[in-house]
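Participant: Fold the following and give me the result.
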Amino acid sequence: MATPRIYTRQPLVVRQVIELDDAAARHVGLVLRMKAGQPLTLFNGEGGCFSASIVQSSKRSVSVELLEHFPDEKESPLKVHLAQSISKGDRMEYAIQKATELGISEITPIYSEHGDVRLKADRAEKKQQHWQQVAISACEQCQRNRVPVVHAPVSLEQWLQQTQADLKLVLHHRTEQKLSGYDQPQTVALLIGPEGGLSAAEIALAEQQNFKALALGPRVLRTETAPVVAMSVLQYCWGDF
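Facilitator: As a prediction, the model looks like this:
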């Protein structure tokens, strides 16, 4: 079995013995059923990772000793902020998971005209926490040591007004504009609409904020497929693919 990678929010120092937080301890002790002496890899999002050895393990608590720090970075030189229209079911989780694997820097869930999800304040907070955990789990799997931030959901208009980037792109299939011709950016803002697409008014509003229309081929992509395709193309053109 490959050495499990575990995220923890606490400070990490070589030769320190720490107790894992509840969620990590349950995963290591209860789900993986790991025992004292077995190896782990820990990271806290501040860069690099640590080799560790389990000192004590039970279903409720796990303590580990940090052995060595590895300044290992797998971050793309291209910083991409994804605005993803909120979708039902597990499609939003899929979009966040795959965007994280593909090197996204930030994710903001947005409410749009044709989107059919509206969250009350308490529900939105719980969803944000859940989506952040999806990103964390994706980092554990894909060996990223820095976790992209999943922001609180906001309206499309609010995100457009507050977002800054070298290149701003809005995906929709009613254009023939392609990536060729743009200078290489260091930062990209990427706007993806819901299953029903962005309205003409929303696209016009994005263009007023200097967003450039972009099509990814002649076929209409699902809302959870679009970020996967867009991130792959961006990483190939200007990132680390």
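
Participant: C-alpha only now, for contacts and for neighbours.
Facilitator: Noted.

Participant: all strands of the protein, in order?
Facilitator: Ranges of strands within the chain are 5-7, 17-19, 39-43, 49-57, 62-70, 79-85, 106-111, 149-150, 154-155, 167-171, 187-192, 212-214, based on DSSP state E.

Participant: need those strands in CSV with distance to residue 229 and mean neighbour count, can you?
Facilitator: Compiled in CSV, the strands of the chain are given as follows (distance: least, C-alpha to C-alpha, whole Å; neighbours: other C-alpha atoms under 10 Å):
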stretch, distance to residue 229, mean neighbour count
strand 5-7, 27, 22
strand 17-19, 40, 17
strand 39-43, 28, 22
strand 49-57, 29, 21
strand 62-70, 31, 19
strand 79-85, 13, 25
strand 106-111, 16, 24
strand 149-150, 20, 20
strand 154-155, 24, 15
strand 167-171, 11, 22
strand 187-192, 11, 23
strand 212-214, 12, 21
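
Participant: Tell me who's in contact with the residue nearest the centre of the chain.
Facilitator: In the chain, the residue lying closest to the centroid (C-alpha atoms, centre = their mean) is residue 100, at 3.6 Å. With contacts defined as C-alpha atoms under 8 Å, 6 or more residues apart in numbering, the neighbours of residue 100 are 135, 138, 139, 148.

Participant: cool, and residue 94?
Facilitator: By C-alpha under 8 Å, 6+ apart, the contact set of residue 94 is residue 224.

Participant: Can you tell me how far it is from residue 138?
Facilitator: If you measure residue 94 against residue 138 using C-alpha to C-alpha, to the nearest Å, the figure is 10 Å.

Participant: pretty sure residue 240 is touching residue 76, no?
Facilitator: Yes: with contacts defined as C-alpha atoms under 8 Å, residue 240 counts as touching residue 76 at a distance of 5.7 Å.

Participant: wait, what's in contact with the closest residue in space to residue 171 that isn't next to it in sequence?
Facilitator: Distances taken as C-alpha to C-alpha, 6 or more residues apart in numbering put residue 214 closest to residue 171, at 4.9 Å, once the chain neighbours are dropped. Residue 214 makes contact with 169, 170, 171, 172, 173, 175, 176, 177, 178, 179 under the criterion C-alpha under 8 Å, 6+ apart.

Participant: structure for this one too, so we can compare:
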Amino acid sequence: MRQYFVEKKLEINEIFDFNEKQSHHIKTVLRMKVGEKIRVVDSNNDVFLVEIDIDSKVRGKVLENIFDLSDVSEITYCAALIKKDKWNFLLQKAAELGATKVVPLISNRTIFKIDEQRLEKRIQRWNKITLEACQQSNRSSKCEVERPIKLKEIDKFLSENNIVAYENEQNICLADCIDEKSITFVIGPEGGLTEDEIEYLQSLNFTCVSLGKRILRAETAGLYVLSVIDAKRNSL
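Facilitator: So this is what the prediction gives:
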């Protein structure tokens, strides 16, 4: 079932207008008919079953509330910035796999350079990518992309459980560190995090974890972590 986000609070039996872009997608791209039903998530992250009505505008009538507990604990993914095409792929898949927040990281070995004049447009574009991915995957909450930060600023995004993938860690397995608590995890750039950066994260009570014997690309490593988190939480 198709899903859209609206920036307002919805009530049962309420009739509302979809925005111009959503209306075009429903009417012209999907060619939906009057009476067809979709999921809509409102500004409170409540999920509703909505019936489509189409005349001069595309409207929705709220039929009932759908209880969705799929996004219970927050997952903050702190990812070192990588090249544009890989970064966009990372954002899309992170949203599909359940990240509630993506924090672009600038570390010592980050190659990607920030163009401050274009940054606001980039952030808007990044959030558009994650919004579309959340709609496609029927998530009941958005995945927000934050402004890029330096590693020293990561204390703003600490959770109940904080981990960092580290290639030199051999004893602590990722799956053993996953529970139902909110989690922040850090994935460094292709060149990895420096020892000083690892020590700094450890001073903030980050736990170093192993992702296994293989060396993964930066974008692959983050998606691997999200997959393990999802699998482990679904088994609890």
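
Participant: Quick TM-score on the pair, please.
Facilitator: Here the superposed chains carry a TM-score of 0.87, computed using TM-score structural alignment, normalised by the length of the second structure; 234 aligned residues with a C-alpha RMSD of 2.3 Å.

Participant: any chance of the strands of the first structure in TSV, plus distance to residue 200 of the first structure?
Facilitator: Conversion of the strands of the first structure to TSV gives the following (distance: least, C-alpha to C-alpha, whole Å):
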stretch	distance to residue 200 of the first structure
strand 5-7	42
strand 17-19	53
strand 39-43	43
strand 49-57	46
strand 62-70	49
strand 79-85	15
strand 106-111	15
strand 149-150	27
strand 154-155	16
strand 167-171	12
strand 187-192	14
strand 212-214	12
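
Participant: by contact count, what packs against the longest helix along the first structure?
Facilitator: The residue-count maximum for a helix in the first structure (DSSP state H) belongs to helix 121-142. Packed against helix 121-142 of the first structure, as judged by 3 or more C-alpha pairs under 8 Å, 6 or more residues apart in numbering; DSSP states H and E, are the following elements: strand 5-7, helix 91-101, strand 149-150.

Participant: again, 6 Å this time
Facilitator: For helix 121-142 of the first structure, the contact count by 3 or more C-alpha pairs under 6 Å, 6 or more residues apart in numbering; DSSP states H and E identifies helix 91-101 as packing neighbours.

Participant: quick one: the helix it packs on aligns where in the second structure?
Facilitator: Counting by TM-score structural alignment, helix 91-101 of the first structure falls onto residues 86-96 of the second structure.

Participant: post-alignment, the matching stretch versus the first structure, mean distance?
Facilitator: Once the two are superposed, stretch 86-96 of the second structure sits an average of 2.2 Å from its aligned residues in the first structure (mean C-alpha distance after the TM-score superposition for the first structure).

Participant: And that stretch, what's buried?
Facilitator: Along stretch 86-96 of the second structure, these residues count as buried under the neighbour rule (16 or more other C-alpha atoms under 10 Å): 87, 88, 90, 91, 92, 93, 94, 95, 96.

Participant: gap between the second one and residue 192 of the second structure?
Facilitator: If I follow you right, that is residue 88 of the second structure. Between residue 88 of the second structure and residue 192 of the second structure the computed distance is 20 Å (C-alpha to C-alpha).

Participant: One more: the fourth one?
Facilitator: Note on residue 91 of the second structure: its distance to residue 192 of the second structure, by C-alpha to C-alpha, is 19 Å.

Participant: by how many degrees do the longest helix of the first structure and strand 39-43 diverge?
Facilitator: For the pair helix 121-142 of the first structure and strand 39-43, the angle between their directions (axes from the mean of the first three to the mean of the last three C-alpha atoms, to 10 degrees) equals 130 degrees.

Participant: Helix 121-142 of the first structure vs the second structure, average distance?
Facilitator: The superposed helix 121-142 of the first structure is, by mean C-alpha distance after the TM-score superposition for the first structure, a mean 2.1 Å from where its aligned residues fall in the second structure.

Participant: Residue 51 of the second structure matches what in the first structure?
Facilitator: Taking TM-score structural alignment for the superposition, residue 51 of the second structure sits opposite residue 53 in the first structure.

Participant: right, and that match touches residue 63 too?
Facilitator: No: assessed by C-alpha atoms under 6 Å, residue 53 of the first structure is found out of contact with residue 63, at 8.8 Å.

Participant: neighbours of the residue mapped onto residue 122 of the second structure from the first structure, just the number please.
Facilitator: Residue 122 of the second structure is assigned residue 127 in the first structure as its aligned equivalent, the criterion being TM-score structural alignment. Applying other C-alpha atoms under 10 Å, we find 16 residues neighbouring residue 127 of the first structure.

Participant: Residue 21 of the first structure now?
Facilitator: With neighbours defined by other C-alpha under 10 Å, the count for residue 21 of the first structure comes to 16.

Participant: To which residue of the second structure is it aligned?
Facilitator: Alignment of residue 21 of the first structure against the second structure is given by TM-score structural alignment, with residue 19 as its counterpart.

Participant: if I pick residue 43 of the second structure, what's in contact with it?
Facilitator: For residue 43 of the second structure, the contacting residues are 7, 8, 9, by C-alpha atoms under 6 Å, 6 or more residues apart in numbering.
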